[in-house]
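In: Sequence and computational prediction follow.
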Amino acid sequence: MEPKRLYKSKTNRVICGVCGGIGEYFGIDPTIVRLLCVLLGCTSTGVILYIIAAIIMPEEY
């Protein structure tokens, strides 16, 4: 069995697929992850974390 990997989603994509990939990885609705991301996005830390995740996370193949 292959271990679970964290990827940017190709199907649940709004901007970069980061929130969709995190939602798929943890088995939760990506909309909930997006709402949390918006709440964190109100701070500069949340924006920086999203940008770093968009750069570091590989694309789903």
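Out: Alright, I've got the coordinates.
In: from here on, contacts and neighbour counts on C-alpha atoms
Out: Noted.
In: tally of neighbours for residue 19?
Out: 28 (other CA atoms under 10 Å).
In: host element of the closest residue to residue 33 other than its chain neighbours?
Out: Spatial nearest neighbour of residue 33, chain neighbours left out: residue 19 (5.7 Å); criterion: CA to CA, 6 or more residues apart in numbering. In this assignment (DSSP states H and E), residue 19 forms part of helix 18-26.
In: Structure two is appended below for comparative analysis:
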Amino acid sequence: MERKLTLSPDKKIAGVCAGIAEYFDFDPTLVRLAWLAATVFTCFSGVIFYIICWIVIPDRQL
């Protein structure tokens, strides 16, 4: 089965972190915490990357 990176329906904001977690088979909470830490330690540039991922990653087709 081919794996594809898609936005997850298990979402808090847009499903980006949960989609990344599903793709790499991680816990979504760990990915969200890592994203939060990266955002805080890089002077909130993680917000820009989150928005870019939200635009670029396709929505899941059921």
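Out: It's in. As the structure is a prediction and not an experimental result, all values here were calculated from the model.
In: once the structures are aligned, where does the very next helix or strand once past the helix holding residue 19 of the first structure end up in the second structure?
Out: Later in the chain than helix 18-26 of the first structure, the nearest helix or strand by DSSP H and E is helix 30-41. Residues 28-39 of the second structure are the counterpart of helix 30-41 of the first structure, counting by TM-score structural alignment.
In: average distance between that stretch and the first structure?
Out: With mean CA distance after the TM-score superposition for the first structure, stretch 28-39 of the second structure departs from the first structure by a mean of 0.7 Å once superposed.
In: just to revisit the earlier point, isn't the residue nearest to residue 33 of the first structure right up against residue 30?
Out: Yes - Residue 19 of the first structure lies in contact with residue 30 (CA atoms under 8 Å); the separation is 6.0 Å.
In: what touches both of the two?
Out: Counting by CA atoms under 8 Å, 6 or more residues apart in numbering, residue 19 of the first structure and residue 30 have no shared contacts at all.
In: sorry, back to before: the residue nearest to residue 33 of the first structure pairs with which position in the second structure?
Out: In the second structure, residue 19 of the first structure lines up with residue 17, judged by TM-score structural alignment.
In: any idea how far that match is from residue 32 of the second structure?
Out: 6 Å (CA to CA, to the nearest Å).
In: coming back round to it: which of the residues in the match of helix 30-41 of the first structure are buried?
Out: Neighbour-count burial for stretch 28-39 of the second structure flags 28, 31-32, 35, 39 (criterion: 16 or more other CA atoms under 10 Å).
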